[in-house]
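*Asks:* Here's my sequence, what's the structure:
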Amino acid sequence: MIRLIAPARPVYLRVVRASAWYDLVVTAGFATPWTYALVHHALSSLGDALGLGVLPELDPIQTLYANLMGSVVVVWAVLRIVRPMAVHGLLDGFARTLFASWQAYALTHGAMRLLWLFFAVEVGFGVAQLVPWWRNQRTDPEPGRTGRAGRAGRAEEHPLGAPRQS
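*Replies:* Model prediction:
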């Protein structure tokens, strides 16, 4: 069984929380049909003004998918702001890898080039949240141990980073 060792908590949890605040600010406008119409117009206007393209005309299905994505990301962001955990950073890093993959796909198929800005942030936060996990796996002095503090009576890491007592 592969055991994952959580990164050093204080600094890492600040990264998890910062990525959540970014998500909340950027996606809150996608959560309702009314706010999405405003965001859609703003992004299209900005893309047009910068010569980076515009979004396709609004339609009910596009709005539905934007609202679904916005709603889920807002809830996920609030969880990471209110109760950040190392495992949230791991899972968010994987989610950002998926998001960045789909953004790259869209960019290679003609999406507005303003998307590159969002792609860069996804990759940046993804790397910031996944690399510490990878480093911890490579530097664990005792493979097979579930945490760095595995002495009697000290906090030990659960395989996904949730603290548990020895």
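*Asks:* okay, CA-based contacts and neighbour counts for the rest of this
*Replies:* OK.
*Asks:* Tell me which other helices or strands whichever strand or helix holds W102 touches.
*Replies:* Assigned by DSSP states H and E, W102 belongs to helix 86-108. Applying 3 or more C-alpha pairs under 8 Å, 6 or more residues apart in numbering; DSSP states H and E, we find helix 86-108 packed against helix 9-27, helix 115-139.
*Asks:* Please give the structure of this sequence too, so both can be compared:
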Amino acid sequence: MTTHLRPTDLRYLRLVRASAWYDLVVTAGFATPWTYALLHDALSALGRAWGLGTLPPLDPIQTLYANLMGSVVVVWAVLRLARPLPLHGLLDGTARALFTGWQAYALTQGAPRFLWLFLAVEATFAVLQLAPWYSPFRRPAVRE
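*Replies:* Sure thing, here's the model as predicted:
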């Protein structure tokens, strides 16, 4: 008996929802200039305390891009919570794979090392959401 997850399984939709909850919790602080300023300071303090580096000083463009990312991800997370679909898992997994690459690139360019924590979660959700879509992991349809 094979236990591979299929995109149509209820467990897969629970995974789509779990990734949405993670996004909502982690990115809500990026969605406004005021919450981002607080989050920026908290992440820098954490990075400094753990010896993992700090974020660059706040500037208006950095804040704008953080707010853009936070706003889009919060809306995307709410959609996946309200109406999780297999297609949402495929698209989210694809976006996470891309974002994992951008995080890896940022780390090679001197980004604070605490980014590794976020990269690990992104990569994990990417693999879990994309794997069921690839044929070696998919069960053949049963014909009746």
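*Asks:* Drop the TM-score for these two in here.
*Replies:* The TM-score (TM-score structural alignment, normalised by the length of the second structure) is 0.91; 138 aligned residues with a C-alpha RMSD of 1.3 Å.
*Asks:* if we can go back for a sec, looking at the helices and strands packed on helix 86-108 of the first structure, which is closest to L38 of the first structure?
*Replies:* With C-alpha to C-alpha as the measure, helix 9-27 is the member of those nearest L38 of the first structure (12.3 Å).
*Asks:* Off-centre distance for the closest one?
*Replies:* Here the centre of helix 9-27 of the first structure is set off from its chain's centre by 8 Å, with C-alpha atoms, centre = their mean, to the nearest Å.
*Asks:* List the buried residues for it?
*Replies:* Buried residues in helix 9-27 of the first structure, counted by 16 or more other C-alpha atoms under 10 Å: Y12, L13, V15, V16, R17, A18, S19, A20, W21, D23, L24, T27.
*Asks:* Stretch 127-137 of the second structure too?
*Replies:* Under the neighbour-count criterion of 16+ other C-alpha under 10 Å, stretch 127-137 of the second structure has L128, Q129, L130, A131, P132, W133 buried.
*Asks:* Now tell me what touches that stretch from outside.
*Replies:* 4-7, 12, 15-16, 89-90, 92-94, 97, 138 (C-alpha atoms under 8 Å, 6 or more residues apart in numbering).
*Asks:* how big's the offset between stretch 69-76 of the second structure and the first structure?
*Replies:* Following superposition, stretch 69-76 of the second structure is found to deviate from the first structure by 0.2 Å on average (mean C-alpha distance after the TM-score superposition for the first structure).
*Asks:* and that stretch, which stretch of the first structure?
*Replies:* Alignment of stretch 69-76 of the second structure against the first structure: residues 69-76, by TM-score structural alignment.
*Asks:* Residues contacting the matching stretch, please?
*Replies:* Here stretch 69-76 of the first structure has contacts from A20, D23, L24, T27, A28, G29, F30, A31, T32, using C-alpha under 8 Å, 6+ apart.
*Asks:* switch to 6 Å and redo it
*Replies:* L24, T27, F30, A31 (C-alpha atoms under 6 Å, 6 or more residues apart in numbering).
*Asks:* okay, now the third one: neighbour count?
*Replies:* It refers to F30 of the first structure. Other residues near F30 of the first structure number 25, with proximity taken as other C-alpha atoms under 10 Å.
*Asks:* Please name the residues that touch it.
*Replies:* With C-alpha under 6 Å, 6+ apart, F30 of the first structure has these contacts: Y36, A66, N67, G70.
*Asks:* again with the last one
*Replies:* Shown here is A31 of the first structure, whose contacts under the criterion C-alpha under 6 Å, 6+ apart are N67, G70, S71.
*Asks:* Which residues are in contact with the residue sitting nearest the centre point of the second structure?
*Replies:* Geometric centre of the second structure, nearest residue: E122, 4.7 Å, by C-alpha atoms, centre = their mean. The contact partners of E122 of the second structure, taken as C-alpha under 6 Å, 6+ apart, are R96.
*Asks:* Pull up the gap between it and Q129 of the second structure, please.
*Replies:* From E122 of the second structure over to Q129 of the second structure the distance is 11 Å, taken as C-alpha to C-alpha, to the nearest Å.
*Asks:* next one: H88 of the second structure
*Replies:* For H88 of the second structure, the distance to Q129 of the second structure - C-alpha to C-alpha - is 9 Å.
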